[in-house]
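**Student:** This is a predicted model, with the sequence first.
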Amino acid sequence: MASSTKRVAIVTGAAQGIGRGIAQRLAKDGLHLGLFDLPNCKESLEELASSLREEFGTKVVTVYGDVSVEDDVRRSVDTVVHELGELYAMIANAGICCWCELHETSTDLVDKLLDVNIKGVFFCYKYAAMQLIKQGKGGRIVGATSIVGKRGSRGQSVYSATKFAVRGLTQSAAMDYGKYGITVNAYAPGAVDTPLLWKVDEDRCAHEGLPQGTWRNSVMKQYDNSLGRAGQPEDIAKAVSFLVSDDAAFITGQSLTVDGGKHFD
């Protein structure tokens, strides 16, 4: 980071996968962190927090809740600011995924995807923006879209729709908050070797009558992109590190594709 002042970032969905990778990278970059995840992730999140304190000297606050619950997100921002000081960046990473053809998708599943992937990102953007505007010093807001938020994918109709929505939310928020010196961007990963990918494998193999792990193993061995491999959490974390840095001060409203060269804008 170009600034000598310790900045504070919140990372949602930080206990595992991409969120964990982002937290590790931002700690390495010198930021202090508010880590947010579900109560059932407490053991993993506390272990991560402890490791970041020990390795990087990071000040870490852990907050538990659900991003789809507005009061939980509001409380997370208030708690982190109270414990660590002014907010600099919100990383709205938390999300869920499924593999289910459109006509087989239940209304309950649609509601859950909309609640977490759209409302959850909206709440994070909203309360981060309110805090950053109040502080009057600019800042960074970053959300999680996907390559299927740029191009639809078989078996992911509703998930894809939620990720398209994050792109629209990001573009519009960038125009709302530019006057405050706040940039709003998103990252659009391809397949990344995380529990989210394993969940897609579980759903898809069950649908197609395949042994669990078949689809994931094929992805990991022969991924169809320019680099010939699936992503790792640290690949996405590097992109987020850039988006929150001073070097990205003139970039806003963008959804940065990080997929090893599978799709091109």
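**Tutor:** Done, it's in. Residues are numbered from 1 along each chain as shown.
**Student:** from here on, contacts and neighbour counts on C-alpha atoms
**Tutor:** Noted.
**Student:** tell me which residues in stretch 87-98 are buried?
**Tutor:** Neighbour-count burial for stretch 87-98 flags 87-95, 97-98 (criterion: 16 or more other C-alpha atoms under 10 Å).
**Student:** Can you flag which of these belong to strands?
**Tutor:** Using DSSP state E to define strands, the subset of the buried residues of stretch 87-98 located there is 89-92.
**Student:** that older thread, JSON lines please, covering the buried residues of stretch 87-98 and showing distance to Glu55.
**Tutor:** Formatted as JSON lines, the entries for the buried residues of stretch 87-98 read as follows, by distance: C-alpha to C-alpha, whole Å:
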{"residue": "Leu87", "distance to Glu55": "22"}
{"residue": "Tyr88", "distance to Glu55": "22"}
{"residue": "Ala89", "distance to Glu55": "21"}
{"residue": "Met90", "distance to Glu55": "22"}
{"residue": "Ile91", "distance to Glu55": "22"}
{"residue": "Ala92", "distance to Glu55": "24"}
{"residue": "Asn93", "distance to Glu55": "23"}
{"residue": "Ala94", "distance to Glu55": "24"}
{"residue": "Gly95", "distance to Glu55": "27"}
{"residue": "Cys97", "distance to Glu55": "32"}
{"residue": "Cys98", "distance to Glu55": "35"}
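**Student:** end to end, how far does stretch 113-120 reach?
**Tutor:** Distance between the boundary residues of stretch 113-120 (C-alpha to C-alpha, to the nearest Å) amounts to 10 Å.
**Student:** Outside of that stretch itself, list whatever touches it.
**Tutor:** Stretch 113-120 is contacted from outside by 67-70, 92, 94-97, 158-159, 162-163, 165-166, using C-alpha atoms under 8 Å, 6 or more residues apart in numbering.
**Student:** separation between Thr252 and Lys179?
**Tutor:** Going from Thr252 to Lys179 by C-alpha to C-alpha gives 12 Å.
**Student:** mind checking the longest strand of the chain?
**Tutor:** Counting residues, the longest strand in the chain under DSSP E turns out to be strand 182-189.
**Student:** dropping in the other structure now:
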Amino acid sequence: MAKQERVAVITGSSRGIGRGIAEQLGKDGYAMVINGYHAADCQETAAELAAEGFTVVAAPGDVSQKSTHEMLVKTAVTNFGRLDTYINNAGIAQIGNLLDESAESFHKIYATNVDSVLFGTQAAAKQFKQQADGEKIRKIINASSIAGHVGYEQLGAYSSTKFAIRGLTQVAAKELAKYGITVNAYCPGIVGTDMWDYIDARMVAENGGTKGQYLKAAIDGISLGRAETPADVADFVSYLASPMSDYMTGQAVQIDGGVQFI
């Protein structure tokens, strides 16, 4: 493929928020590497985006593995000639009380949510430092959460991973600024995706109640009165990926419709 002016890797972009981000960055003129854990879903999403006229390539893989991030960077450079933005979007949720948390499940969520951000940052920064871009700012963008600002009951392990991502974002921003690399995070709220359907179902299983009860209660706490959409998140990520945010680094901004005011 021909060299592109702007190229992004988006982990966890075969569905949900990541898919929404890919849709928006495609409109912004990015060529994109689409990633997901399940190869069939990843390839299907890439094909659908290509049918919409976007420039994409599918690169399925497990983001908890460092080799996957190295592969994603190589895929971007091989297909498009460069890399400009690396979005560590992939993540999973787990429901349960801290006293019942097993070492296995705790390590699993950290591997997917936190290890992936470290490995993605390392792989992207290595490529950015090799590119002869002059004064051009390159971007690393991480997915935290409102649960990375305030911990939520029965989302203890998940909340702690999102706090950890804020810490990694701040440290990476400080260490990479001298290379012309900014590092920021977006912190979504109650997004109407499969993840919140899962959270609602698990809350019912843990605490009783009816399907949709916990999702409705969460939405009722949003000042703007509706669930967040992937497009709401993607609009902000578009800003973080654009030159308009070149003087912003180390921040983890809540984009939640008014759930938390801190």
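**Tutor:** Sure thing, it's come through. Keep in mind that this is a model prediction, so the values were computed, not measured.
**Student:** TM value for the aligned chains?
**Tutor:** In this superposition the chains share a TM-score of 0.94, using TM-score structural alignment, normalised by the length of structure 2; 256 aligned residues with a C-alpha RMSD of 1.3 Å.
**Student:** Just name the closest of the contacts of stretch 113-120 of structure 1 to Leu197 of structure 1, please.
**Tutor:** Closest approach between the contacts of stretch 113-120 of structure 1 and Leu197 of structure 1, by C-alpha to C-alpha: Cys97, at 8.4 Å.
**Student:** Would you check that that closest one makes contact with Glu202?
**Tutor:** No - distance between Cys97 of structure 1 and Glu202: 11.2 Å, which falls outside the contact criterion (C-alpha atoms under 8 Å).
**Student:** on that earlier part again, what's the farthest-apart pair in the ones in strands among the buried residues of stretch 87-98 of structure 1?
**Tutor:** Greatest spatial distance among those (C-alpha to C-alpha): Ala89 and Ala92, at 9.6 Å.
**Student:** overlap in contacts of these two?
**Tutor:** Jointly contacting Ala89 of structure 1 and Ala92 under the rule C-alpha under 8 Å, 6+ apart are 141-142.
**Student:** Pull the contacting residues for the residue nearest the centre of structure 2.
**Tutor:** With distances taken as C-alpha atoms, centre = their mean, Asn89 lies nearest the centre of structure 2, 1.5 Å away. Counting by C-alpha under 8 Å, 6+ apart, Asn89 of structure 2 touches 10-13, 17-18, 141-143.
**Student:** With Gly260 of structure 1 instead?
**Tutor:** Gly260 of structure 1 makes contacts with 190, 225-231, as judged by C-alpha under 8 Å, 6+ apart.
**Student:** Mind giving me the PyMOL select for those residues, buried ones only?
**Tutor:** Selecting only the buried members of the contacts of Gly260 of structure 1 in PyMOL, with burial defined as 16+ other C-alpha under 10 Å, works like this:
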select buried, resi 190+229+230+231
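**Student:** Turn the contacts of Gly260 of structure 1 into JSON lines, including distance to Val80 of structure 1 and secondary structure.
**Tutor:** Rendered in JSON lines, the data for the contacts of Gly260 of structure 1 read as follows (distance: C-alpha to C-alpha, whole Å; DSSP: H, G, I helix; E, B strand; the rest coil):
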{"residue": "Gly190", "distance to Val80 of structure 1": "31", "secondary structure": "coil"}
{"residue": "Asn225", "distance to Val80 of structure 1": "39", "secondary structure": "coil"}
{"residue": "Ser226", "distance to Val80 of structure 1": "40", "secondary structure": "coil"}
{"residue": "Leu227", "distance to Val80 of structure 1": "39", "secondary structure": "coil"}
{"residue": "Gly228", "distance to Val80 of structure 1": "40", "secondary structure": "coil"}
{"residue": "Arg229", "distance to Val80 of structure 1": "37", "secondary structure": "coil"}
{"residue": "Ala230", "distance to Val80 of structure 1": "34", "secondary structure": "coil"}
{"residue": "Gly231", "distance to Val80 of structure 1": "30", "secondary structure": "strand"}
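**Student:** those helices in the stretch 151-262 of structure 2, which residues are they?
**Tutor:** Here the stretch 151-262 of structure 2 has its helices, by DSSP state H, counting those that start in this stretch, at 156-176, 194-207, 213-220, 230-241.
**Student:** I'd like these laid out as CSV, including mean neighbour count and distance to Ala51 of structure 2.
**Tutor:** As requested, the helices of the stretch 151-262 of structure 2 are arranged in CSV below (neighbours: other C-alpha atoms under 10 Å; distance: least, C-alpha to C-alpha, whole Å):
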stretch, mean neighbour count, distance to Ala51 of structure 2
helix 156-176, 21, 34
helix 194-207, 16, 24
helix 213-220, 16, 33
helix 230-241, 20, 19
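**Student:** got a markdown table for those, with distance to Phe119 of structure 2 too?
**Tutor:** Written out in a markdown table, the entries for the helices of the stretch 151-262 of structure 2 read as follows (distance: least, C-alpha to C-alpha, whole Å):
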| stretch | distance to Phe119 of structure 2 |
| --- | --- |
| helix 156-176 | 11 |
| helix 194-207 | 23 |
| helix 213-220 | 32 |
| helix 230-241 | 19 |
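**Student:** And the closest residue to Ser145 of structure 2 other than its chain neighbours, how close does it get to Thr78 of structure 2?
**Tutor:** With C-alpha to C-alpha, 6 or more residues apart in numbering as the measure, Cys187 is the residue that lies nearest to Ser145 of structure 2, at 3.7 Å, once sequence neighbours are left out. From Cys187 of structure 2 across to Thr78 of structure 2, the span is 31 Å (C-alpha to C-alpha).
**Student:** The two: which has the busier surroundings?
**Tutor:** For Cys187 of structure 2 and Thr78, the more surrounded residue by other C-alpha atoms under 10 Å is Cys187, and the numbers stand at 21 against 14.
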